[in-house]
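> Starting from these lines, generate the structure:
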Amino acid sequence: MRFFAGYFPSLVTDQPLARASAAPAHRHFVLHKPWGYLSQFTSEFAKEVKKKRFLGELGNFPAGTMAIGRLDEDSEGLLLLTTDGRVSEQVRSRHIEKEYYAQVDGLLTPAALASLQAGVDISLHGTPYRTRPCQARLLAAAPDLPPRGRRIRDDRHGPTSWVAIVVTEGKFRQVRKMTAAVGFPTLRLVRVRVGEVRLEGLPAGASREVSSFFKN
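Have a look, this model is predicted:
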């Protein structure tokens, strides 16, 4: 019998090779992130781990779960979670609409609203940036939202107004910077929609598992 490099008769068998076990199916979740939580499951900094609150406190999510995009610690609302990195890339790269309700300091003027719609100049890490045109509309009344973890202020400090803003970008603290650029700083920010997924009906801190974030 001839032997070829890499061929070992002792390993030859008539038994069929066992199939590799199938990888577990990926899982996806919709979460209502409350105020005061970071959009991550842990931190590399020991001090931050001791002092901050993380998403893992809000549910028993499987290993490898990641947040798609970010909500600031002082922002609230809809956060998508997945174990599939490809889905995360799809959501972030499709220019999917993200809708926010922002409570701003003062009564937003028609001129300020028009400026938001047309795009405003903000700063990103020290570099000037012009935001893309977006949808923006005044809300006739305060939206039905759960109380925030910390009170913002009382009416003695002046009136506030609510505006709905729909963007397709996801720049760092973009909506807050946009309202500040037109003279109306954001006091409270809640994301209520990402693409076709809506926040409504989900209490603060609660989550639900979904089969997909897309209808198609």
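
> hey, let's count contacts and neighbours off CA atoms from now on
Will do.

> so what's the nearest residue in space to Ile122 that is not next to it in sequence up against?
Computed as Cα to Cα, 6 or more residues apart in numbering, the closest residue to Ile122 that is not its neighbour in sequence is Tyr129, at 5.3 Å. Applying Cα atoms under 8 Å, 6 or more residues apart in numbering, we find Tyr129 in contact with Asp121, Ile122, Ser123.

> Now the last one: closest residue in space, sequence neighbours ignored.
Pointing back at Ser123 there. Spatially, and ignoring its direct neighbours in sequence, Ser123 is nearest to Tyr129 (5.6 Å; Cα to Cα, 6+ apart).

> Kindly report the same for the first one.
Taking Cα to Cα, 6+ apart as the measure, Asp121 lies nearest to Arg130, with 4.5 Å between them; neighbours along the chain are not counted.

> just Thr82 next, same as before
If you skip the residues right next to it in sequence, Thr82 has His28 as its closest partner in space, 4.3 Å away by Cα to Cα, 6+ apart.

> same thing with Val49?
When the adjacent residues along the chain are set aside, Val49 lies closest to Ser43, with 5.9 Å between them (Cα to Cα, 6+ apart).

> Sequence B follows; please return its structure for comparison with A:
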Amino acid sequence: MTFDYRYIIFHKPYGVLSQFTQETPKHSTLKDYIDVPDVYPVGRLDWDSEGLLLLTNDGRLQHRLAHPRFGHKRTYWVQVERIPDADAINKLQTGVEIQDYRTRPAEVKLLPEEPPVCDRTPPIRFRKNIPTAWLEITLTEGKNRQVRRMTAAVGYPTLRLLRVSIANLQLDGLQPGQWRELTPSELKLLHNFSVT
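Okay, the predicted model is just below:
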């Protein structure tokens, strides 16, 4: 008997839990968007975060991508309150203390303009006298609410957070709430990555 593996990329909207079971009627779940049996998210995105979520029933791949030892890259676009200065960027790049943990070095850059993101429902809070900026942050680890804790630790609270890539997978125009199967070339790259 052969087993058919499924590999799905999903653009998780704001306010959706990264699980199929509903613990509270307050939040939507993956079940409201994805009608594919027996697939599970690789890692997670908090309910108030958006963007790329990979789902599969391939346990071996799921383990390789979720295990911190393998350190695959995850890239986020992060809208923060105020404009981070060079010192804050440097601290994010070299590592900051969050709770009792020092983060690994990260790739961090201030984006010169707002990236191509969809409007969010509900929109972020807007304060006329406080500007916002967008950062691109690439991590090789995934502690609980890590990006939000990192930007807060250097004095620039996160207002909006979107994951735009996991390893070689890109969000690439997938609209919030949409999902698709991985292409053969994406799958080949992902498998090649997961065995290195």
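
> what's the counterpart of Pro13 of the second structure in the first structure?
Pairing criterion TM-score structural alignment: the partner of Pro13 of the second structure within the first structure is identified as Pro34.

> what's that match in contact with, if anything?
Listed by Cα under 8 Å, 6+ apart, the contact partners of Pro34 of the first structure are Ser75, Glu76, Gly77, Arg148, Gly149, Ala204, Gly205.

> burial measure for the second one, as a count.
For Glu76 of the first structure, the neighbour count with other Cα atoms under 10 Å is 26.

> where do the strands sit along the second structure?
7-12, 40-41, 50-56, 74-81, 97-98, 101-102, 107-110, 132-139, 158-166, 169-170, 179-181 (DSSP state E).

> okay, those strands in a markdown table with distance to His63 of the second structure next?
Supplementary listing: the strands of the second structure in a markdown table, determined by distance: least, Cα to Cα, whole Å:
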| stretch | distance to His63 of the second structure |
| --- | --- |
| strand 7-12 | 14 |
| strand 40-41 | 11 |
| strand 50-56 | 11 |
| strand 74-81 | 16 |
| strand 97-98 | 25 |
| strand 101-102 | 23 |
| strand 107-110 | 24 |
| strand 132-139 | 18 |
| strand 158-166 | 14 |
| strand 169-170 | 17 |
| strand 179-181 | 19 |
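
> Looking at the second structure, name the residue matched to Glu169 of the first structure.
With the correspondence set by TM-score structural alignment, Glu169 of the first structure lines up against Glu141 in the second structure.

> Can you show me the helices along the second structure?
Defined through DSSP state H, the helices belonging to the second structure, from first to last, are 59-66, 86-94, 146-153, 184-194.

> Kindly present those helices as a markdown table, with separate columns for distance to Pro37 of the second structure and mean neighbour count.
Conversion of the helices of the second structure to a markdown table gives the following (distance: least, Cα to Cα, whole Å; neighbours: other Cα atoms under 10 Å):
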| stretch | distance to Pro37 of the second structure | mean neighbour count |
| --- | --- | --- |
| helix 59-66 | 14 | 17 |
| helix 86-94 | 39 | 17 |
| helix 146-153 | 30 | 19 |
| helix 184-194 | 20 | 13 |
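
> Redo the ones you listed as TSV? Include distance to Pro112 of the second structure.
Supplementary listing: the helices of the second structure in TSV, determined by distance: least, Cα to Cα, whole Å:
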stretch	distance to Pro112 of the second structure
helix 59-66	31
helix 86-94	14
helix 146-153	18
helix 184-194	29
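
> Which one of those lies nearest to Leu161 of the second structure?
The stretch from the helices of the second structure with the least distance to Leu161 of the second structure (Cα to Cα) is helix 146-153; that distance is 8.2 Å.

> what's near enough to touch the alignment partner in the first structure of Trp77 of the second structure?
Under the alignment defined by TM-score structural alignment, Trp77 of the second structure corresponds to Tyr101 in the first structure. With contacts defined as Cα under 8 Å, 6+ apart, Tyr101 of the first structure is in contact with Trp162, Val163, Ala164, Ile165, Leu189, Val190, Arg191, Val192.
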